[in-house]
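Peer 1: Generate coordinates for the sequence data below:
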Amino acid sequence: MGNSMIPSFWLSTLDPIVPRPPLPGDRSYDVAIAGGGYTGLWTAYYLSQLAPSLSIAVLEASYCGFGASGRNGGWASGLFPVSEAKLARRYGADRARAMHAALADAVDEVGRVGIDCDYAKGGTISLARSPAQLRRARRSPGFLSRSAAAAICNATDVLGGVYSPDCAALHPARLVRGLLDAVLQRGVAVYEGTRVLSLSRGSVVTDHGTVTAGTVVRALEGYTAQLSGHRRALAPVYSLMIATEPLPASDWERIGLARRETFTDERHMIIYGQRTADDRLAFGGRGAPYHFGSRIEPSYDQVPAVFDSLRETLADMFRIRPGIAYRWGGPLGIPRDWMPSVGLRDGVAWAGGYVGDGVAAANLAGRTLADLIAGHETERTGLPWVGHRSRRWEPEPIRWLGINAGLRATTLRDAWEKHPAPAR
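Peer 2: Have a look, this model is predicted:
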């Protein structure tokens, strides 16, 4: 199953990571960024271009890419957890369209930067594999007939599908570590092995000293709940993945995904997969429990029942039973209203709450934070998510009961749709 000390298949394919030295005591910078994942590093990358005179420090508890940025499904997608229709009702149709156009552009921007990360923009397909799923798919732009959908991804029971060009498959750990190299070359200070304990206007307190800064950036995503005073800001919900052994050419001739399209289906409990550059299936899904008190522990990355379910889902979709070479997981950040946000207020900036679609969104967030911190008014700074504040999650035990009840209800709804009660 791979080295259990390495948190994902992606990270296991890199040369061994030697963390950079921690913060060497109290320091002062113009901008201090808490979090060395995509959001923090993209912010540092673009800000160092936009305002090269600013001194910037990134503070990371483990090593850059240890969290979701090195463990995710490798989808740089234009997906946003709030529908365009809902955004239009709240912010107007023009701003809603602008939000989705900016995310689509972010997919391309990740590729334009030129980091070697097996980037392949084949788009994404959501298959309809039951009558209920087909009804949902027919209401979506990009609907495909049965034959057109199967020509892209020849899964079992395909009745139709929805295709979007706004997605690229990539190797997420290569992206985040390549991004680290890029910011280091631009003179950004990066301190790994430095846990942020609290932050406030002008100050970031870590376990290795305090950083004073004119602007402080919170970019901790699923780990936000571990920050003092932020327990209820974002709920850390786990997503788990498996990666198969490389599949033979005969399997790929039957399955398809010739342009490395990412794939899912129209079920309610999210699943997601990609054909990797070395011809594996990397496949994940939700369903792991939320843990009381927003706790995050390494043991929560491994849930055998979820791994078994993912393997059975692959077998059901593609009639294959390949060896499973890797199993891993990790937390992602979910705001109470499922609305990601970016902002800057009183010297404290933030971005996150991507609900699992953060690869491209974090790039857009980093560019937007750079604009805000540099004081530039741009099209990005006028997008609907800028300045948005989600209300806090409920206190425990209501939070634990509510989230896990929702997960259970979603599972039951999918089972009902797959095996509907006979008509009377």
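
Peer 1: From here on, just use CA atoms for contacts and neighbour counts.
Peer 2: OK.

Peer 1: Spell out, range by range, the helices that occur in the stretch 251-400 of the chain.
Peer 2: Taking DSSP state H, counting those that start in this stretch as the criterion, the stretch 251-400 of the chain carries its helices at 304-318, 358-374, 398-418.

Peer 1: Next: the stretch 51-200 of the chain.
Peer 2: 84-91, 93-112, 131-138, 146-152, 172-185.

Peer 1: tell me which strands and helices the fourth one is in contact with?
Peer 2: With contacts defined as 3 or more CA pairs under 8 Å, 6 or more residues apart in numbering; DSSP states H and E, the packing partners of helix 146-152 are strand 124-128, strand 160-164.

Peer 1: One more, please, to line up against the first structure:
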Amino acid sequence: MIPSFWLSTLEPVTPRPPLPGDRSYDVAIAGGGYTGLWTAYYLSQLAPDLSIAVLEASYCGFGASGRNGGWASGLFPVSEAKLSGKYGSERARAMHAELADAVDEVGRVAAAEDIDCHYAKGGTISLARSPAQLRRARSAPGFLSAPEAKAICNATDVLGGVYSPDCAALHPARLVRGLASAVSQKGVDIYEGTRVLSLERGRVVTDHGTVTAGTVVRALEGYTAQLAGHRRALAPVYSLMIATEPLPAADWDRIGLARRETFTDERHMIIYGQRTADDRLAFGGRGAPYHFGSRIEPSYDQVPEVFESLRHTLTDMFGIRPEIAYRWGGPLGIPRDWMPSVGLEDGMAWAGGYVGDGVAAANLAGRTLADLITGTESVRTTLPWVGHRSRRWEPEPLRWLGINAALRATTLRDALEKHPAPAR
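Peer 2: I've put the predicted structure just below:
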């Protein structure tokens, strides 16, 4: 695996020792990314007497937590309108309000634990750069005119935009590594280099021994499909990123993003970017293929044509031809209905399926799991995603055919909106 730009800027990671054989804990957490670590963090606060173990196959931050786009956002993959239709408007509003609060909570904890993760709450802007994109943007809260949008992010062909204050740019690897240290200091045992093989009620089987526990937590996100019996739970779909060399001040004077606002546009194929603390553009997007059988391999992190497409998109958006210093990627977890979930049933807890919007959502999930495990009543435990069960993905080859067909169709829709067919 080629490390992300974020991990490349840190000291080389020395994994903690693996599980030293069979052990017993009150809570065993499978996965040392944001979800697992936030769960351990808040559990250690709510119930300091609980014995807690975090089990991680590689090292904390190896997965999406150490390589994502660095957006701590209030975004949720299911719209408030759809949530309202199924769960009622009050619970839908509460879901989005709690996610917005989670953006601030990430910054608060980072400050309290002295984690220098380059947190900057500048909000996020989605640009409308075609007539079709503009039509979608006009119906969204926070719509901006073209001059208002360009004052934030002076990209090419801007016709309008949508702004939300509920987003912070940050350095994701600094956050996850700092969070792991904070959790360890609170008495939580973290075992790295320990691959979880199966989860059962009351125990976690690993390649270094078995952990028995009153509560078992699944927090594996994009790697869930590698777990026995979970091949069809979450589809591991790849998202790839690039980071430029630092841009000169003259380019930033023209581009903007003065408060390190994160940015995207209204196309269907998701793209996402931020201005880093050292003045690079870190930019990513979907488009890499899904691999048959939900396979995950290090070689899948590198897709030259996707990297070139991302570089071309930056040139198209900002009129620059940047030198690309880093290229990386990896899988994220997508549920069949795109609805993340959190839950606890009969001692088996889980959280995930964030569809790429997991930096702040994982914080909220960790707090929610801590409430559920300790029996603490809160607004969080009544949110729509609590107890939700997505139906499983189709068996192969239907899964491979369907996901990759959807990726191609999305690319085609964007091409048609950018270059519409001439009227007859």
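
Peer 1: mind putting the helices of the stretch 51-200 of the first structure in TSV, distance to residue 55 of the first structure and mean neighbour count included?
Peer 2: Output for those, formatted as TSV (distance: least, CA to CA, whole Å; neighbours: other CA atoms under 10 Å):
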stretch	distance to residue 55 of the first structure	mean neighbour count
helix 84-91	36	14
helix 93-112	24	18
helix 131-138	49	18
helix 146-152	47	18
helix 172-185	12	21
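
Peer 1: Nearest to residue 263 of the first structure among those helices would be which one?
Peer 2: Each of the helices of the stretch 51-200 of the first structure was checked against residue 263 of the first structure via CA to CA, and the shortest separation belongs to helix 146-152, namely 9.5 Å.

Peer 1: What are the contacting residues of that closest one?
Peer 2: Where contact means CA atoms under 8 Å, 6 or more residues apart in numbering, the residues beyond helix 146-152 of the first structure that reach it are 125, 127, 158-162, 256-258, 261.

Peer 1: now the residues you listed in CSV, with distance to residue 175 of the first structure and neighbour count?
Peer 2: CSV is the format used below for the contacts of helix 146-152 of the first structure (distance: CA to CA, whole Å; neighbours: other CA atoms under 10 Å):
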residue, distance to residue 175 of the first structure, neighbour count
125, 23, 25
127, 28, 31
158, 33, 20
159, 35, 21
160, 33, 25
161, 29, 30
162, 27, 25
256, 25, 17
257, 22, 22
258, 22, 13
261, 18, 26
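
Peer 1: Could you identify the most distant pair in those residues?
Peer 2: The largest separation in the contacts of helix 146-152 of the first structure, counting by CA to CA, is between 159 and 258 at 19.9 Å.

Peer 1: looking at the helices of the stretch 251-400 of the first structure, which is closest to residue 42 of the first structure?
Peer 2: Closest to residue 42 of the first structure of those is helix 358-374 (CA to CA; 4.7 Å).

Peer 1: Relative to the second structure, what is the average displacement of the closest one?
Peer 2: Taking mean CA distance after the TM-score superposition for the first structure, the mean distance separating helix 358-374 of the first structure from the aligned residues in the second structure is 0.2 Å.

Peer 1: which strands and helices sit next to that helix?
Peer 2: Counting contacts by 3+ CA pairs under 8 Å, 6+ apart, helix 358-374 of the first structure is packed against helix 38-50, strand 75-77, helix 93-112, strand 341-345, strand 348-352.

Peer 1: among the ones you listed, which is nearest residue 201 of the first structure?
Peer 2: strand 348-352 (5.7 Å).

Peer 1: Quick check: residue 180 of the second structure touching residue 37?
Peer 2: Yes - Residue 180 of the second structure lies in contact with residue 37 (CA atoms under 8 Å); the separation is 6.4 Å.

Peer 1: returning to what we had before: so which of the helices of the stretch 251-400 of the first structure gets nearest residue 110 of the first structure?
Peer 2: Proximity to residue 110 of the first structure, assessed across these by CA to CA, is greatest for helix 358-374 (6.9 Å).

Peer 1: Give the buried residues for the closest one.
Peer 2: The neighbour-count check on helix 358-374 of the first structure (16 or more other CA atoms under 10 Å) flags 358-373 as buried.

Peer 1: can you list the helices and strands packed on helix 358-374 of the first structure in JSON lines and add distance to residue 297 of the first structure?
Peer 2: Compiled in JSON lines, these are given as follows (distance: least, CA to CA, whole Å):
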{"stretch": "helix 38-50", "distance to residue 297 of the first structure": "21"}
{"stretch": "strand 75-77", "distance to residue 297 of the first structure": "25"}
{"stretch": "helix 93-112", "distance to residue 297 of the first structure": "31"}
{"stretch": "strand 341-345", "distance to residue 297 of the first structure": "26"}
{"stretch": "strand 348-352", "distance to residue 297 of the first structure": "21"}
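
Peer 1: Which one, of the ones you listed, ends up nearest to residue 228 of the first structure?
Peer 2: When those are compared (using CA to CA), the closest one is strand 348-352, at 14.9 Å.

Peer 1: and residue 121 of the second structure, how far is that from residue 104 of the second structure?
Peer 2: 8 Å (CA to CA, to the nearest Å).

Peer 1: actually residue 320 of the second structure, not the one I typed
Peer 2: Computed with CA to CA, the distance linking residue 320 of the second structure and residue 104 of the second structure is 33 Å.

Peer 1: residues contacting residue 386 of the second structure?
Peer 2: Going by CA under 8 Å, 6+ apart, residue 386 of the second structure touches 341-343.

Peer 1: meant to ask about residue 252 of the second structure, not that
Peer 2: Residue 252 of the second structure makes contact with residue 258 under the criterion CA under 8 Å, 6+ apart.

Peer 1: How about residue 161 of the first structure?
Peer 2: Neighbour list for residue 161 of the first structure: 125-128, 134, 137, 143-146, 149, 265 [criterion: CA under 8 Å, 6+ apart].

Peer 1: how about those residues, which pair is most distant?
Peer 2: Of all pairs drawn from the contacts of residue 161 of the first structure, the one with the largest separation by CA to CA is 145 and 265; the distance is 14.2 Å.

Peer 1: which of the two has more neighbours?
Peer 2: Neighbour count, other CA atoms under 10 Å: between residue 145 of the first structure and residue 265, residue 265 has more, with 23 against 16.

Peer 1: you'd agree residue 399 of the second structure is up against residue 406?
Peer 2: No - assessed by CA under 8 Å, residue 399 of the second structure is found out of contact with residue 406, at 10.7 Å.
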